[in-house]
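[1] my questions are about this predicted structure, shown below with the sequence.
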Amino acid sequence: MFKQPSFFLILFIVAGLLSCQSKKEEPQTEISAVPPKIVFVIGDEEYRSEESMPMLAGILRRELEAEISLCYPLDSAGYIDPNRLDNIAGLAALDSADLMVLFTRFRVLPPDQLKHILDYAESGRPMVGFRTATHAFLYPDSSAYTHLNAEWPAKVFGQQWITHHGHFEDGKIPLTAVRPDTTVSHPILKGVSPFQAYSWLYHVDGGDWQLQGDSKPLVFGRALRSGHEAAGRLAQFPLDNPVAWTKTYSGDSGNVSRVFFTTLGHPYDWRNPNMRRLALNGIYWALDLPVTDSLDVAYAAPYLPNNSGFGQKFKQGLKPEDMPIVVGDGQ
């Protein structure tokens, strides 16, 4: 004769079934992502990118455990020399990079060095550009590379060099009021509040000029002083202009690059945490990484930059290993 199962037996069976079900629904352990390889291409003789880019790299190494390569302009003795226009060491690191960060101005690189930058840009991998990357190169008219002077930065980053609103007591007073576009929602804007920048405002949009491609402005600036205003040219060069945007670039590979660009980048801009957050958010977005409120934008090493300016205003007698963040030998 069949007997009813006891209460305790039923309880045991139910508990076992629930245990099996919970094991099935238990999430798989996530495989940790490989830290990104980020290559900074440095070479501007005005805005102390040789100081600001290592500062930014230090934060990224701390926050992402990123593999960093800093490619500096070096003289024949291996010293960092922003005035050396025809040599940036270590660019082969771009061949295996996950992100290129470009902060150069009017460089005239030899073909073997230039090839690493151009090949990277055509690969479909992400790119970030700062300030003078709108005029990253300046080849003579007789060169086969003159298209890099204006056409290339406009296609890749969204605009070429046009003009700015004027220096005015460089480094003594802020010259641009920066405000995020509050009408859009974008991860790059997370945690970015209005601030005042020491960068004088670049003109990139308005009058006879428009941002190119699918550029989407996210942050705007207003010139606090303007030579164009004094000369009555605001119809051509208005006081308000985009200072940061996203776009895409489709290279020869057919792959589409994520691109973030900002025309800010004066050495004193980086002392403001909002500037650092904007740049870091842009880098995370370009790498297709989540932008979180917990991102720590504090310096990883002291940041005490020289003011902007030409000539011998940079810190002299330094080699790559002397910089606050030591990441490779830059060779």
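    All right, it came through fine.
[2] C-alpha from now on. contacts and neighbour counts both.
    OK.
[3] do you have the strands of the stretch 201-331 of the chain handy? List them.
    Here the stretch 201-331 of the chain has its strands, by DSSP state E, counting those that start in this stretch, at 202-203, 216-223, 240-250, 256-262.
[4] against which helices or strands is the second one packed?
    Yep, that's strand 216-223 we're talking about. For strand 216-223, the elements it packs on are strand 176-180, strand 240-250, judged by 3 or more CA pairs under 8 Å, 6 or more residues apart in numbering; DSSP states H and E.
[5] where along the protein do the helices fall?
    Along the chain, the stretches classed as helices by DSSP state H are 7-25, 49-64, 111-122, 151-157, 227-230, 273-286.
[6] I'd like the helices and strands packed on strand 216-223 as TSV, with mean neighbour count appended.
    Output for the helices and strands packed on strand 216-223, formatted as TSV (neighbours: other CA atoms under 10 Å):
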stretch	mean neighbour count
strand 176-180	22
strand 240-250	22
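[7] minimum distance to A223: which of those has it?
    Closest of these to A223 is strand 176-180, at 4.7 Å (criterion: CA to CA).
[8] list of residues touching the closest one?
    By CA atoms under 8 Å, 6 or more residues apart in numbering, the surrounding residues in contact with strand 176-180 are 189, 192-201, 218-225, 243.
[9] 7 Å - rerun?
    By CA atoms under 7 Å, 6 or more residues apart in numbering, the residues outside strand 176-180 that reach it are 189, 193-201, 218-224.
[10] want to compare, so here's the second one:
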Amino acid sequence: MKKFIFSVSILVAVVFGLGIKTGIRAQDNKIKLLFLGDNGHHKPNERFRQIQPVLAAKGIDLVYTDKVESLTPKILNSYQGLVIFANLTTLSPEQEKAMLDYVEQGNALIPLHCASYCFLNSPKYIDLVGAQFSKHGTGTFRVDNILPTHPIMKGYKSFESWDETYVHTKHNPKDRIVLEERKDASGSEPWTWVRTQGKGKVFYTAWGHDARTWSNPGFQNLLERGIRWATNGDLSKVPAFSDQTLMTELPKNLKPFDYVEADVPFYPANKQWGKMGENIRKMQKPLEPKESQKHYIMPEGFELKLFASEPDLEGKPIAMNWDERGRLWVALTIDYPNELQPQGQGRDKIVICEDTNGDNVADKFTTFADKLSIPTSLIFANGGVIVHQAPDTLFLKDTNGDDIADERKVLFTGWSTGDTHAGPSNLNYGLDNWIYGMVGYAGFAGTVGDEKQSFRTGFYRMKSDGSKIEFLRNTNNNSWGVGLSEEGILFGSTANGNPSVHLPIPNRYYEKVRGWSSSVLEGIAGSAPIHPITKQIRQVDHHDKFTAAAGHALYTARNYPSDYWNKTAFVTEPTGHLVATFPITPEGASFTSRNAFNLVASDDEWSSPIVAEVGPDANVWVIDWYNYIVQHNPTPAGFKTGKGNAYETNLRDKKHGRIYRLVHKDGKNNLPLNLSIADTSKLVETLRNDNFFWRRHA
């Protein structure tokens, strides 16, 4: 902020002739640009403050003004280029001449996005830019690099972002070279181009409506390239860019899928919500675990390893965690979604899965607790296990060392059972010694400690002894994702087009100020698309996007390449058969994120990842729910609604489920610790462990 104020102060001094010397020194290798904005809806001042430190770190200094009166020879000649991001409508003849002369004498013009709808009274300006904005829609998209040999585009791959889909008119093809095109059903639209006029150069791109694009590393890389080209700078200083990670390929010799007759509801993409198409009359048969494993792809350098599966698991894995010895504990369900049983009569259980011979495959399975019904999350505390099993939160403990729970008690009750896919989930231990979680629209209504609580759809935290619960903030949808960074920053995900959320300020701070109330948390990734590797996708709504997003674990270990460390989150999408990777970028007091690539993705229609968490070995572990039927509701025509508010069908699988580890070829083979026998000095030492998992356990 100080740098911004200082730069503006210099500009004001220049405008009013206070005698400050502004000439560019020959020995100064920095590129100095004037950034012309306005006070309009594109918020140029905010975008300037967003991009200024990014470019300053690369030797490009920006100075901001919103005064069109700055377009004089004296001021312009103090800079090597003029950036325009504004909707200023009128240009005086003197200002027009000053700008044209400035460019034609050998300086740079960098009009961005809305600058193509600037100075509408000046045909010469429109010709200088190369075209004029005509209309737009919106969407998340990627454009095509059509001239990869151009100096700007060498080593550059396009990026994906939400933006306005500009269409231009009044094209001036003279001395214009188009570098990128946006393609849609109506054809190809010039998107990024360069021009020369006199001795000067023009770089234009239609990217740039708001912070989502300006924070994108691809946009920042492209902008730096355009600036350096237009100012005759050194393009070799700009690194290559690609946001598309190289992925492994499916094996060539895969067996063909087999199919059986079926009756499966189908909802084609439609403007009318819930409108059905013809039911699907055949379905793929399930694959054996090792065969299904072959149908996953992942980033090059990684390998997917099967740790446990049916028949050993004896149920559908719905949640998992690891104890202080690094052993995997899995909640298995048969009762989900419509067969919630009376207390003590359930068919579900929690099983400890151990690798006893060091081959990284589970070979010992111990039932810690049975007769449960739809347990949705578990975490370790106070020598036992806290389990969400609506309507209760339970505490289970083994008191004699046989790995079987012989103490069971209810910590509190109040979780609604009206919809079994909208209850509590994703328990995470926070740095403040509270346990964090997420609840969907089913919500909570009960008394914890001496305090009555009623809330739904959002983040909460609770004391490990069940003495207190606090609702933190509302999300905007049914929600199943929680993730904590190594600093304790709280993230999450929701269903229905909102896969990435940041919680900056919890409700309690608003409640301390009379008249204040918090808003519902919006997403930080927009309505990000999914990138499945098969067209065999069945979704009720938000087609080709995240409609059943779950989890938001950050990579908080050091076994993967450094690009992952504490700055990428993993969000599952079972309808797309994938786990997506969301790089997280600081943005003011919050963050932005984007779906950059798949961590794993399958073309097996049964594959349904629902959990992706960093395990004790510093690898990401994935639960594959492995079910052809993912849809919970709405109830399709011709079907009945079950007790758990899911439509009833005998095609819901009750026996398949797999747990994988994603291992990097250059990663360490981390042996699990055993903190159950650790003394104080060992626990303190573990606080230095490079895996956040172990630091939290210690």
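    Yep, it's here. These numbers were taken from a predicted model, which means no experiment stands behind them.
[11] hmm, back to that, so which of the helices and strands packed on strand 216-223 of the first structure is nearest A279 of the first structure?
    Proximity to A279 of the first structure (CA to CA) singles out strand 240-250 among these, at 9.4 Å.
[12] same list (the helices and strands packed on strand 216-223 of the first structure) but as TSV, adding distance to V256 of the first structure.
    Below are these laid out as TSV (distance: least, CA to CA, whole Å):
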stretch	distance to V256 of the first structure
strand 176-180	26
strand 240-250	5
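[13] which one of those lies closest to T132 of the first structure?
    T132 of the first structure sits nearest to strand 240-250 of all these, at 12.2 Å, using CA to CA.
[14] kindly give a single PyMOL line that selects the buried subset of the contacts of strand 176-180 of the first structure.
    To isolate the buried members of these in PyMOL, using 16 or more other CA atoms under 10 Å:
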select buried, resi 189+195+196+197+198+199+200+201+218+219+220+221+222+223+224
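[15] okay if I get the helices of the first structure as a markdown table plus distance to L264 of the first structure and mean neighbour count?
    As requested, these are exported to a markdown table (distance: least, CA to CA, whole Å; neighbours: other CA atoms under 10 Å):
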| stretch | distance to L264 of the first structure | mean neighbour count |
| --- | --- | --- |
| helix 7-25 | 48 | 11 |
| helix 49-64 | 12 | 22 |
| helix 111-122 | 21 | 16 |
| helix 151-157 | 14 | 21 |
| helix 227-230 | 18 | 15 |
| helix 273-286 | 8 | 23 |
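[16] dump these to TSV, plus distance to F261 of the first structure.
    Shown next, in TSV, are these (distance: least, CA to CA, whole Å):
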stretch	distance to F261 of the first structure
helix 7-25	43
helix 49-64	15
helix 111-122	14
helix 151-157	6
helix 227-230	24
helix 273-286	8
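[17] what's the closest of the helices and strands packed on strand 216-223 of the first structure to F40 of the first structure?
    Across these, closest to F40 of the first structure is strand 240-250 (CA to CA), at 18.7 Å.
[18] the closest one - contacts with which helices or strands?
    strand 216-223, strand 256-262 (3 or more CA pairs under 7 Å, 6 or more residues apart in numbering; DSSP states H and E).
[19] and those as JSON lines, adding distance to V101 of the first structure?
    Listed next are those as JSON lines, based on distance: least, CA to CA, whole Å:
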{"stretch": "strand 216-223", "distance to V101 of the first structure": "19"}
{"stretch": "strand 256-262", "distance to V101 of the first structure": "10"}
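[20] tell me which of the ones you listed sits nearest to V128 of the first structure.
    Of all those, strand 256-262 sits nearest to V128 of the first structure, with 4.8 Å by CA to CA.
[21] and the equivalent of K216 of the first structure over in the second structure, what does it touch?
    In the second structure, K216 of the first structure lines up with I177, judged by TM-score structural alignment. I177 of the second structure sits next to W193, V194, R195 when contact means CA under 7 Å, 6+ apart.
[22] between those, which is nearest M283 of the second structure?
    Nearest to M283 of the second structure among the contacts of I177 of the second structure, counting by CA to CA, is W193 at 47.8 Å.
[23] counterpart of that closest one over in the first structure?
    Using TM-score structural alignment, W193 of the second structure lines up with W245 in the first structure.
[24] so what's the nearest residue to its match once chain neighbours are set aside up against?
    Spatial nearest neighbour of W245 of the first structure, chain neighbours left out: P217 (4.1 Å); criterion: CA to CA, 6 or more residues apart in numbering. Counting by CA under 7 Å, 6+ apart, P217 of the first structure touches P242, A244, W245, T246.
[25] quick one: Y510 of the second structure from Q27 of the second structure, how far?
    Y510 of the second structure is 52 Å from Q27 of the second structure, where distance means CA to CA, to the nearest Å.
[26] which of these two has more neighbours?
    Y510 (14 against 6; other CA atoms under 10 Å).
[27] looking at this, the more buried one is in a helix?
    Yes: according to DSSP: H, G, I helix; E, B strand; the rest coil, Y510 of the second structure belongs to a helix.
[28] map it onto the first structure.
    Match for Y510 of the second structure (TM-score structural alignment): no aligned residue.
[29] and Y510 of the second structure, how far from R473 of the second structure?
    Taking CA to CA as the measure, Y510 of the second structure and R473 of the second structure are separated by 10 Å.
[30] before we move on, what about A211 of the second structure?
    Distance of A211 of the second structure to R473 of the second structure, computed by CA to CA: 23 Å.
[31] now do W229 of the second structure
    46 Å.
[32] which residues of the first structure does the host helix or strand of F570 of the second structure align to?
    Assignment of secondary structure by DSSP states H and E places F570 of the second structure within strand 568-573. Following TM-score structural alignment, strand 568-573 of the second structure has no partner segment in the first structure.
[33] for that strand, name the packing helices and strands.
    So strand 568-573 of the second structure, by 3+ CA pairs under 7 Å, 6+ apart, packs with strand 550-554, strand 578-587, strand 609-614.
[34] got these as TSV, with distance to F455 of the second structure and mean neighbour count columns?
    Shown next, in TSV, are those (distance: least, CA to CA, whole Å; neighbours: other CA under 10 Å):
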stretch	distance to F455 of the second structure	mean neighbour count
strand 550-554	20	29
strand 578-587	28	22
strand 609-614	24	28
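[35] would you turn these into CSV with distance to P317 of the second structure?
    Compiled in CSV, these are given as follows (distance: least, CA to CA, whole Å):
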stretch, distance to P317 of the second structure
strand 550-554, 14
strand 578-587, 16
strand 609-614, 9
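[36] what's the closest of those to P148 of the second structure?
    For P148 of the second structure, the closest of those is strand 578-587, at 25.7 Å, according to CA to CA.
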